[in-house]
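Colleague: I'd like to go over a predicted model; first the sequence, then the structure.
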Amino acid sequence: MLRCSSALRPLATGLCLMVLGTLPVAAQEVAAPVLRPAVIAPLATQSLILGAARAGDRLVAVGERGHILLSDDHGKVWRQVPVPANAALTGVSFAGPQRGWAVGHDAVILRTEDGGESWTVQHADPELEQPLMDVLFAADGQHGIAVGAYGLYLETTDGGATWNSRQISDDDFHFNAILAPTPETRLIVGEAGTLMFSADAGATWTALESPYDGSFFDALVLGPQSFLAYGLQGNILRSDDGGKSWTAIESNTTAGLMGGAVLADGSVVLVGAQGAVLTSGDGGRTFATTKRADRVALADAIQAADGNLILLGEHGPIPQSR
């Protein structure tokens, strides 16, 4: 069954990421023959990119067909690196400048120990249809959580050598993003207004009451108790009490909001479909909304070490003047 849902990051007219994923097995049980390596493509830097992370001063971006791009000059020039799986990659997380993980379709989990230069497969199961959408690791690089479609939740306590599946919700809504407001707390956002909170680094979870029943595609941490959750139809909700209550924030757009970043100066940037770029100079309380002239669909944003802002989406990484 293929389900093309608003929770699966649609990015442009006619474009919906049809997800194929899986339930977990131990990393050592991965059947390598079912995976094909990503093709080194001349136009990889102009292809759909869905997420990025900082590995020290390096930028690491992931996207369709298993493409992983690196930039060592703050986003000006990008190069593709070899990847052992060609599944679309949706999320990436680093615990320090060397150790990182990327996740995506076919429930693929990849690991790097050299800042993204090379990758190995820790987990994959292409037979089932539950993709992974995001991954988060603690600073120790041992405890990690990957989340995805239909409530898929995998965790590891040994750096990804083994991954175990848990059910943390009675529903099977998609989990689209996971964040760490503090070293001890975790927040998951997803389909149908899903808001899940953990006060003990994921050991136990509580469903938060949500005033919105549409899909959240992503969230940002503004402070230990302050979060923004955003998604379908330009909806933005803000909490300043650890998720106990939420307030709607005016976005001035109906474009789906897919990703964003909190910048070093405290300003906030959100991006989405139809080239939507929302900026806030007051910590995410109000936003000014613009649309890029090219209307390129945007999936995420990241700030480089030099302060340069990079938009990620349908046409690859795009430097954004501020």
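Modeller: Structure received.
Colleague: only C-alpha atoms for contact and neighbour calcs from this point on.
Modeller: Will do.
Colleague: contact partners for the closest residue to Ala139 other than its chain neighbours?
Modeller: Closest residue in space to Ala139, ignoring its immediate chain neighbours: Ala95 at 5.1 Å, by CA to CA, 6 or more residues apart in numbering. Contact analysis of Ala95 by CA atoms under 8 Å, 6 or more residues apart in numbering lists 137-141.
Colleague: any idea how far Ala95 is from Lys244?
Modeller: For Ala95, the distance to Lys244 (CA to CA, to the nearest Å) stands at 29 Å.
Colleague: SS state for Ala192?
Modeller: Secondary structure state of Ala192, per DSSP: H, G, I helix; E, B strand; the rest coil, is helix.
Colleague: my read: it touches Phe175, true?
Modeller: No: contact criterion CA atoms under 8 Å: Ala192 and Phe175 do not qualify, at 9.9 Å.
Colleague: these two: who's more crowded?
Modeller: Each of Ala192 and Phe175 has its neighbours counted (other CA atoms under 10 Å); Phe175 has more, 31 against 18.
Colleague: thought the more buried one was touching Ala149?
Modeller: Yes: using CA under 8 Å, Phe175 is in contact with Ala149, at 5.8 Å.
Colleague: where do the contact lists of these two overlap?
Modeller: Met133.
Colleague: for the contacts of Ala95, work out which two are farthest apart.
Modeller: Phe137 and Asp140 (7.8 Å; CA to CA).
Colleague: and the comparison structure, right after this:
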Amino acid sequence: MILRNHSYCRSILLLTIFIFLLTACSSTSSKPTAVEPSVIQQETESVEDGQTLTVVTPETANKAPEEKSKYQIQTRLTDFHMLSDSEGIAWGLTKTSIRLYLTEDFGETWVDISPSPNINFVDRPVYGQDIVFTDKDHGWIVRNGVGSQDTMLLNTNNGGSEWKLSSLPGTEKVTALSFSSSENGWVMASGGASPGSEEKALFRTNDNGGKWSNIMQNSDYPASRIPGTVIPRTGLIVGMTFANAITGFATVKETQGSKLYVTRDGGTKWNSSKLVFQDDQMKMCKSYIPGVPKFLGSTNDVWVPVTCLNANSTEYLGYFSSDSGESWNVVSFPLKPKSTSGTLSPVFRRLNEGWSMIDGIVYRSENMGKTWTPYPADPELGKHLADYPIVSKMEFASSEVGWMLVETTDAKRSRLLLSMDGGETWRIR
């Protein structure tokens, strides 16, 4: 018995010495050094094979690279928007919460600028419909109401450090969102809807959301007596874009055809264009998908994409204007995709600068889409397309720097890719 107690005490003594030595070693190794800050694996998001992002804590985001506190997450991105060559936002949904990230170094590191996780989202937020940023500090997010929940507007003026909440009473669903500056913004909302038609109401703010005014609506008029300066109930809003405080465009998809509406007084009065979606070119399509109008670097240059669908083929064309929609040129793009895999309809940054992807090959145009030059096949891009064959978005902030989001066919996994050479080669961010 005495022998057993002696052995027990000896074991305790040895264990105490071991713990002391271990503590001493740990204390020595925890002294500040000049090595890279630790990268902690955070499993706050349960995402199957998500993309790994290096996230920087907000309080160290503006410090020198070696002083930033970093950790890694895995997340599934569903959309993005570039703000400049080096700046951009990307986001996705984790369960029902939006996870929003901002980068200022080409995607090398990100800052989590998400609003409260208690704000629940049902659908994936889409840029220009549910989310808009005018710069890295000023942004807006729409959370459409479901059931008893009200439609909610969230906005930040400090890069996501704080989010303010507001609402548009009586609004059932926001269908488009556009800001021409941090102060001037528009929200298009729909009320009662039926197949092929919807009540439309346009709200405007000129003080960064301090006050919203209803400047156009079509619900107070009999369907047969809606003024010609109001966007009618017929058709569904596809998208809306404002270049400045007075000039804006809105695409409306009707049961038979589509219309482009133009305003030149900030959204109070609208008129349909007689030159867009109205020519013989559209008659060659069994059906077609009109796109969202986009200004191309100035208030004068604008284009509207169209995807033409026929029995066994898909073709692309675009309407271009260099005088703010007073006149238009329609260009049929000589691009013939054989598959939807590795294919994306053309995108333009300027009138004479566009990109597309056809069957895994990136094409570039410098003459308004009249001709396209293919880049050599990029092995790295091909590797990603093998696992993520759906190209959901491509965007360029300059002639050289662009992002691309690719997804699996079930939309459960995605990868954000970066090009620094005008689209010739791509690598994961």
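Modeller: Received the coordinates, thanks. All values derive from a computational prediction rather than experimental measurement.
Colleague: ok, back up a step: out of the contacts of Ala95 of the first structure, who's the most crowded?
Modeller: Phe137 (26 neighbours).
Colleague: where's that one relative to Ala102 of the first structure, distance?
Modeller: In this view, Phe137 of the first structure and Ala102 of the first structure are 11 Å apart by CA to CA.
Colleague: which ones are touching the alignment partner in the second structure of Ser280 of the first structure?
Modeller: The equivalent of Ser280 of the first structure in the second structure is Ser365 (alignment by TM-score structural alignment). The contact partners of Ser365 of the second structure, by CA under 8 Å, 6+ apart, come to 352-355, 371-373.
Colleague: now do the contacts for the residue nearest to Ser365 of the second structure when sequence neighbours are not counted.
Modeller: Nearest non-adjacent residue to Ser365 of the second structure, counting by CA to CA, 6+ apart: Trp372, 4.6 Å away. For Trp372 of the second structure, the contact set (CA under 8 Å, 6+ apart) comprises 334-335, 363-366.
Colleague: and Leu132 of the first structure, by the same measure?
Modeller: Shown in contact with Leu132 of the first structure (CA under 8 Å, 6+ apart): 21, 90, 103-108, 146-149, 152.
Colleague: where exactly do the strands run in the stretch 251-400 of the second structure?
Modeller: For the stretch 251-400 of the second structure, the strands defined by DSSP state E, counting those that start in this stretch cover 258-263, 271-272, 287-290, 294-295, 302-309, 314-321, 329-333, 344-350, 353-358, 361-365, 373-374, 390-396.
Colleague: check the stretch 51-200 of the second structure too.
Modeller: Listed in chain order (using DSSP E, counting those that start in this stretch), the strands of the stretch 51-200 of the second structure are 51-56, 70-75, 79-82, 88-94, 97-103, 111-112, 131-133, 139-143, 152-156, 164-167, 173-179, 185-194, 197-205.
Colleague: could those be laid out in a markdown table, adding distance to Thr247 of the second structure?
Modeller: Converted to a markdown table, those look like this (distance: least, CA to CA, whole Å):
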| stretch | distance to Thr247 of the second structure |
| --- | --- |
| strand 51-56 | 38 |
| strand 70-75 | 38 |
| strand 79-82 | 22 |
| strand 88-94 | 25 |
| strand 97-103 | 29 |
| strand 111-112 | 34 |
| strand 131-133 | 18 |
| strand 139-143 | 20 |
| strand 152-156 | 23 |
| strand 164-167 | 25 |
| strand 173-179 | 12 |
| strand 185-194 | 12 |
| strand 197-205 | 13 |
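Colleague: neighbours of whatever residue of the first structure lines up with Gly107 of the second structure, how many?
Modeller: Using TM-score structural alignment as the criterion, Gly107 of the second structure maps onto Gly75 of the first structure. Neighbour count of Gly75 of the first structure, defined by other CA under 10 Å: 23.
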